[in-house]
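**Student:** need a 3D model of the following:
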Amino acid sequence: MTYEDFSHFAGTWGLVFLFVLFIGAIAYAFWPSNKKKFEKASRLPLNDEEPLNDEENGEEKK
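**Tutor:** Prediction:
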């Protein structure tokens, strides 16, 4: 197998592999059973019970 043959093989099958991977990621993102999980994850940044104090933010006590 020459470099040109390998390059053509890798280019063709690499494209097919990445396309299948992309379709799998899209299917996972839009799969109905994952909706609750993604909705819960989307609210995580807003679920702070209480703000961090200065020490937890890395600031020194005065």
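
**Student:** CA atoms for contacts and neighbours, from now on please.
**Tutor:** Fine.

**Student:** tell me which element the residue sitting nearest the centre point of the chain falls in.
**Tutor:** By CA atoms, centre = their mean, the chain has its centre lying nearest to Ala25, at 8.9 Å. In this assignment (DSSP states H and E), Ala25 forms part of helix 3-30.

**Student:** next structured bit after that helix?
**Tutor:** Downstream of helix 3-30, the next assigned helix or strand under DSSP H and E is helix 35-43.

**Student:** what about Phe22, how many residues close to it?
**Tutor:** Using other CA atoms under 10 Å, Phe22 is surrounded by 12 other residues.

**Student:** taking helix 35-43 as reference, get the angle to the helix holding Ala25.
**Tutor:** In terms of direction (axes from the mean of the first three to the mean of the last three CA atoms, to 10 degrees), helix 3-30 departs from helix 35-43 by 90 degrees.

**Student:** another for comparison:
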Amino acid sequence: MTLESLHEFLASFWTVWAVIIFLLIVYWALRPRNRKRFEKDARIPLDDDR
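**Tutor:** Now for the predicted structure:
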């Protein structure tokens, strides 16, 4: 295995890995169970607790 072929393999591997991680994050963010938490977190800048 040459260095060039190893580089090509690792480049394609990291591209696939990055896409998988991205899709998992999108799945986590769009789950209905997280809706209330995100709505509460979105109100943080608007809350006037001081």
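
**Student:** show me how far the helix holding Ala25 of structure 1 is from its chain's centre.
**Tutor:** 18 Å (CA atoms, centre = their mean, to the nearest Å).

**Student:** ok, average deviation of that helix from structure 2?
**Tutor:** Its aligned residues in structure 2 lie a mean 0.7 Å from helix 3-30 of structure 1 after superposition (mean CA distance after the TM-score superposition for structure 1).

**Student:** any idea how far Ser33 of structure 1 lies from Glu39 of structure 1?
**Tutor:** 11 Å (CA to CA, to the nearest Å).

**Student:** should've said Ala25 of structure 1
**Tutor:** According to CA to CA, Ala25 of structure 1 and Glu39 of structure 1 sit 17 Å apart.

**Student:** do the same with Pro32 of structure 1
**Tutor:** 12 Å.

**Student:** same deal with Glu49 of structure 1?
**Tutor:** Going from Glu49 of structure 1 to Glu39 of structure 1 by CA to CA gives 18 Å.

**Student:** of the two, who's got more company?
**Tutor:** Between Glu49 of structure 1 and Glu39, counting by other CA under 10 Å, Glu39 is the more crowded of the two (10 against 6).

**Student:** what residue of structure 2 takes the place of the more buried one?
**Tutor:** The alignment partner of Glu39 of structure 1 in structure 2, by TM-score structural alignment, is Glu39.

**Student:** any idea how far its match is from Val16 of structure 2?
**Tutor:** Glu39 of structure 2 sits 32 Å away from Val16 of structure 2, taking CA to CA as the criterion.

**Student:** ok, Glu4 of structure 2 next?
**Tutor:** From Glu4 of structure 2 across to Val16 of structure 2, the span is 19 Å (CA to CA).
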